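Asker: Can you look at this prediction? I've put the sequence above it.
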Amino acid sequence: MVAAAQLGVLAACVVLFVPMGMAGWHLSRNKMLFFSGALFITLAVGVHLTPYFPSIPHLLSPSPSLLLPPPSACLPFLHRLSWSHSPPPPAWAWSPSAHARSCGFQRLSRADASDLLRGSWILVAGDSQARLLALALLRLLLDPPSMATVESDLFRRHSDYHLALADRGIKLDFVWAPYESNITQLLRRDVRPAPQRPDVLVLGAGLWHMLHLTDPAQYGESLVALRRAARSSLYPVSPHMFWLGLPTLVNSMLNTEEKRERMNRTVWEAYNREVDERMIVRGSGGPFLLLDVGMLSRGCGRGCTADGMHYDGVVYEAALHVMLNALLIESQQRI
């Protein structure tokens, strides 16, 4: 219909204004009459064709879809959270910046998260930080009465955990893998031969290596092997992959002398540099999107940890919603 209207306008211009222009060239004595007639006919044509076109303000106003930044432009701003500590308990929200508003970051409800993850297999593997993220996901998906038995089962010492939500087709597996080599073996042994690969993969380790081995270079070499295993095991159908960053350590609050000696700030920074330099996360060319627990725990503050290493659930809740919003962005969905 719009194309037909455009052709109609073109025909009207040819039929009406070309002859009038040729005649008007010779109306030297009565130019006012010529221009008055031209104005009248122009208005008449405009009135009759107006229903075929959007209004002028609509043409001048950009479409809402044009105001949205491209998905990749939103990812760097996912961790821009603001924290409030008064009154307690601590709470978080995305910073009220233009980027957060235009990207539409949101805290997902149980129903929204269930819709987003429906039919998905989520595999979480790593140390206690990964277990706490799995707990945050279960707290979002399940109602409080269901969480009592789930939490006790999930926190059996150094154990794996599996849960299937049949009504939503969601499967969650947590695999206890405190060292990077454990994760590499998992990817090579359990993921590669499987006919179905996980849809969401969350990995994270480093605290055990830092405490028991205290060798940043060796940690970096383990990350290289893990990265290669992730790329070779999951190709060509790669899931959404996330890497859990190391939490901010409060050295004075660590509960043993060994931890305070080996897990100091200098060592912590060296381990973080290995993550940056070994091309694990996307910012350095790696396959994993970073869930920056270090930044989130630092924002929550030392009041959010009892042992200087493990933080309150609100930190992992924030990391979870960063992950869910990244999934929305990468799948180009809107809840």
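Answerer: Looks like it arrived, so ask away.

Asker: contacts, neighbours, all on C-alpha from now
Answerer: Will do.

Asker: ok, Leu39 - contacts?
Answerer: Contacts for Leu39 (Cα atoms under 8 Å, 6 or more residues apart in numbering) come out as none.

Asker: distance of it from Ala270?
Answerer: Going from Leu39 to Ala270 by Cα to Cα, to the nearest Å gives 77 Å.

Asker: cool, and Ser65?
Answerer: Separation of Ser65 from Ala270 (Cα to Cα): 43 Å.

Asker: and here's the other structure:
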Amino acid sequence: MLGAVQLGLLAACVVLFVPMGMAGWHLSRNKMLFFSGLLFITLAVGVHLTPYFPSVSDFVTSVSSIAVVDDRDSCISLLHEIAWEVKPTGVFDPLKNYTVNFSKYWEWKGSNSVAYCEFQKLGKPDVMDLLNGSWVMVAGDSQARFFTLLLLSLVLDSEHMESVKGNLFKRHSNYQAVVDKIGMKLDFIWAPYTTNLTDLVIEFKQNRNYPDVLVMGTGLWDMLHITNASDYGDSLRLLRSSIASLLPISPEFGTDGPVTGSVSVRSPHLFWLGMPTLVNSMLNTEEKRVKMTNLRLVAYNRELEKNMLLQQDGGPFQLLDIGSLSWNCGIRCTDDGMHYDGAVYEAAVHILLNALLIKSHQKL
């Protein structure tokens, strides 16, 4: 029911505007000017009265919120709209690695929708400002190592990067870097199987401490050593259940029951590092060529979709689609059919950074 204040305001509007409208109708000159003025006054009064009508205020607010969310979501969906230019270098040396004979350049496509989102390749000062005071963790296999290397190259100088390359790529080992200048910590965790990732998430929950940005990805080792897509799907389901404990309680994130024991109402930014395009004929061992087929890759990616780990499927992780990035860069961007040129992982890093800008409502 309308309250006394609302009824009084409504009556005032009737008393004020109905006589004006009736008088205006009989004016023979400047009718258009009169009604333009009347419309302006009506709109002005309506704006000032809106706060007194909660339902109207709530509606306006909700419409504004939906517009913001839609813009944000649409930009997130366009982050992988990237065009590649791969061409021979000036000096072609067949004795060197295949990829070094070609230069690679990428940029976001020039469509109107992409231009509206204002994606950008961030320079070192901007990256340092964005990641200031953050704890970033990358967990996974060799793909995750290359991703970590390219991320560190945006916050460290060339002198420090030389030592990083040697330490980061020690076989089957973890790595940690601290950038004192901006108070940033980065951890690489060697976690080739999904069960390793689940154990890591359980450890977060026990310690009640977790990173601000968490990048995860598995699948290649599972394809080579286990070769069972269904088992891979089961492990993804367990990971999804475990990761729910790091997220705020939300009816939008489907679970078998209520989420209990959340570490914090603030959740980490979660990213999933997708598997690359596999060029079977270029894989460097017979075992890989037999087991790591494109048919099996499709089956593994189907399990990822079916178990709803990715946000596009209703899950918690934003995809960093190494598969599409490597496919579009092409076979001239890989030497072994599995690991790709740094430009592919660089593009993935900038997709992550722009996603962080969007999610945190920041602009540089």
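Answerer: Nice, thanks for sending it over. Just so it is clear, the model here is predicted, and its values are computed rather than measured.

Asker: what TM-score do we get after superposing?
Answerer: Scored against TM-score structural alignment, normalised by the length of the first structure, the superposed chains reach a TM-score of 0.80; 292 aligned residues with a Cα RMSD of 2.9 Å.

Asker: can you tell me which residues contact the counterpart of Pro145 of the first structure in the second structure?
Answerer: Counting by TM-score structural alignment, Pro145 of the first structure lines up with Glu159 in the second structure. With Cα under 8 Å, 6+ apart as the criterion, no residue contacts Glu159 of the second structure.

Asker: Glu159 of the second structure sits in which helix or strand?
Answerer: According to DSSP states H and E, Glu159 of the second structure maps onto helix 158-168.

Asker: SS state for Asp336 of the second structure?
Answerer: Classification of Asp336 of the second structure using DSSP: H, G, I helix; E, B strand; the rest coil returns coil.

Asker: Please tell me how far it sits from Arg240 of the second structure.
Answerer: In terms of Cα to Cα, Asp336 of the second structure sits 31 Å off from Arg240 of the second structure.

Asker: Cys333 of the second structure corresponds to which position in the first structure?
Answerer: Per TM-score structural alignment, the equivalent position to Cys333 of the second structure in the first structure is Cys304.

Asker: re earlier: which of Ser65 and Ala270 of the first structure has more neighbours?
Answerer: Taking other Cα atoms under 10 Å, Ser65 of the first structure and Ala270 do not tie; Ala270 has more neighbours (17 against 8).

Asker: what sits against the more buried one?
Answerer: Counting by Cα under 8 Å, 6+ apart, Ala270 of the first structure touches Pro216.

Asker: what do we get in the second structure for it?
Answerer: Under TM-score structural alignment, Ala270 of the first structure pairs with Ala299 in the second structure.

Asker: The host helix or strand of that match vs the first structure, average distance?
Answerer: Under the criterion DSSP H and E, the helix or strand holding Ala299 of the second structure is helix 294-306. Helix 294-306 of the second structure, aligned to the first structure and superposed, deviates on average by 0.6 Å (mean Cα distance after the TM-score superposition for the first structure).

Asker: Could you pull out the buried residues of that helix?
Answerer: Residues 297, 299-301, 303-305 are the ones in helix 294-306 of the second structure that count as buried (16 or more other Cα atoms under 10 Å).

Asker: out of everything not next to it in sequence, what's closest to the equivalent of Leu163 of the first structure over in the second structure?
Answerer: Alignment note (TM-score structural alignment): Leu163 of the first structure maps to Ala177 of the second structure. Of all residues not flanking Ala177 of the second structure in the chain, Leu186 sits nearest, at 5.2 Å (Cα to Cα, 6 or more residues apart in numbering).
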